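Enquirer: model the following, please.
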Amino acid sequence: MKRDKDCMRDILLDLEAEDEVDGNGTSFDPFVLEERFRPKWNSKQLSYNMAQLLDAGFVQGKRDQTGGYYIVMISHQGHEFLDAVRDIAIWDQAKSGAKTSGTYALSLIWEVARSLVLAEVKAKLGL
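Expert: Predicted coordinates for the structure are as follows:
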């Protein structure tokens, strides 16, 4: 299965909105979340991309015995990523910019998004 950057971003935004993701831990059941994300993502896509978020260090937690995940919290790195890509216009522009380079790596999208945000801040401050 392919990693889907849009799915990863959607999962992080959803986790951030959850009061239970507070450092004490909560369950993340891809089958339950499929109801929320249908028709955009199915449970297999949600599960695989959650595994990718854990592997990348954007989320702290582990896989449980039921096939779901026990999520402790979004890591500092995960929050930094969200802060850079929260705005959908920045996200779309960063993805487009990354694609022009011939690669579509999440780290490159993040770096392009950070550059776009920085340019926006500089423009607003007249720097």
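Enquirer: every contact and neighbour count from this point should use C-alpha atoms.
Expert: Noted.
Enquirer: give the contact list for residue 42.
Expert: 30-31, 34 (C-alpha atoms under 8 Å, 6 or more residues apart in numbering).
Enquirer: try it again at 10 Å.
Expert: By C-alpha atoms under 10 Å, 6 or more residues apart in numbering, the contact set of residue 42 is 30-31, 33-36.
Enquirer: same check, this time on residue 82
Expert: 9-10, 12-13, 16, 58, 74, 76, 91, 110.
Enquirer: next: residue 18.
Expert: Neighbours of residue 18 in contact, by C-alpha under 10 Å, 6+ apart: 12, 26.
Enquirer: and it, how far is that from residue 76?
Expert: 16 Å (C-alpha to C-alpha, to the nearest Å).
Enquirer: what residues sit buried inside the one helix or strand residue 7 maps to?
Expert: Taking DSSP states H and E as the criterion, residue 7 maps to helix 5-17. Applying a neighbour-count criterion of 16 or more other C-alpha atoms under 10 Å, one finds 5-13, 15-16 buried in helix 5-17.
Enquirer: second chain to compare with the first, below:
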Amino acid sequence: MKRSLDLIREILLVIESYEPERINRIQSISPRDFSGTEPQNWHHIKMLCDAGLLDVAGQPDMKLNYSIHGMTMAGHDFLDAIRDETVWDKTKQRLGNAGGWTLDLVLAVAKEELKRRLGLGFQEL
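Expert: Now for the predicted structure:
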């Protein structure tokens, strides 16, 4: 199953919007909350947990449900870097030109785009 940058961003935005009491187990997050299929959604949630962007307790249960408490500081930083739609579009465009990506690369490119937006003097790459 391929990773989807848009689905990763969407999941983080939705989880950020939840009140803390709503996030106690992953099954409280409906697959209908996201644009992917149920298997895609759960796979991307697991990847976000594995990457340390979501705060999880323990191991998944037999149904692969996680106890999620929210996002980690790294998750919030990542989301803040890709939150703005214009920055996000430019980040994806640059990554598409590269032909591949890692979360670290996405974050680095998004940070550069944010700095450009703030007028911090970066030249076009």
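Enquirer: now do the SS call for residue 60 of structure 1.
Expert: Secondary structure for residue 60 of structure 1, judged by DSSP: H, G, I helix; E, B strand; the rest coil, is strand.
Enquirer: mind checking how far the counterpart of it in structure 2 is from residue 90 of structure 2?
Expert: Counting by TM-score structural alignment, residue 60 of structure 1 corresponds to residue 55 in structure 2. Per C-alpha to C-alpha, residue 55 of structure 2 is found 28 Å from residue 90 of structure 2.
Enquirer: now the strands for structure 1?
Expert: 26-28, 59-63, 69-74 (DSSP state E).
Enquirer: what's the helix holding residue 7 of structure 1 aligned against in structure 2?
Expert: Counting by TM-score structural alignment, helix 5-17 of structure 1 corresponds to residues 5-17.
Enquirer: show residues contacting that stretch.
Expert: For stretch 5-17 of structure 2, contacts defined as C-alpha under 10 Å, 6+ apart pick out 4, 22-23, 29, 33-36, 40-41, 44-45, 47-48, 53-54, 68-71, 75-76, 78-80, 82-83, 88, 92, 101-103, 106.
Enquirer: how much does it stray from structure 1?
Expert: By mean C-alpha distance after the TM-score superposition for structure 1, the fitted stretch 5-17 of structure 2 averages 0.8 Å away from its aligned residues in structure 1.
Enquirer: counterpart of residue 119 of structure 2 over in structure 1?
Expert: Alignment note (TM-score structural alignment): residue 119 of structure 2 maps to residue 122 of structure 1.
Enquirer: which ones are touching its match?
Expert: Applying C-alpha under 10 Å, 6+ apart to residue 122 of structure 1 gives the contacts residue 116.
Enquirer: roughly how far apart are it and residue 116 of structure 1?
Expert: 10 Å.
Enquirer: give me the neighbour count for residue 3 of structure 1.
Expert: By other C-alpha atoms under 10 Å, 16 other residues sit near residue 3 of structure 1.
Enquirer: does it touch residue 56 like I think?
Expert: No. Judged on C-alpha atoms under 10 Å, residue 3 of structure 1 makes no contact with residue 56 at a distance of 11.7 Å.
Enquirer: which neighbours do these two have in common?
Expert: In terms of C-alpha under 10 Å, 6+ apart, residue 3 of structure 1 and residue 56 are both contacted by the residues 50, 106.
Enquirer: show me the helices in structure 2, by range?
Expert: 5-17, 38-50, 73-82, 85-98, 103-117 (DSSP state H).
Enquirer: could the ones you listed go into CSV alongside distance to residue 62 of structure 2?
Expert: Shown next, in CSV, are the helices of structure 2 (distance: least, C-alpha to C-alpha, whole Å):
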stretch, distance to residue 62 of structure 2
helix 5-17, 22
helix 38-50, 14
helix 73-82, 26
helix 85-98, 35
helix 103-117, 28
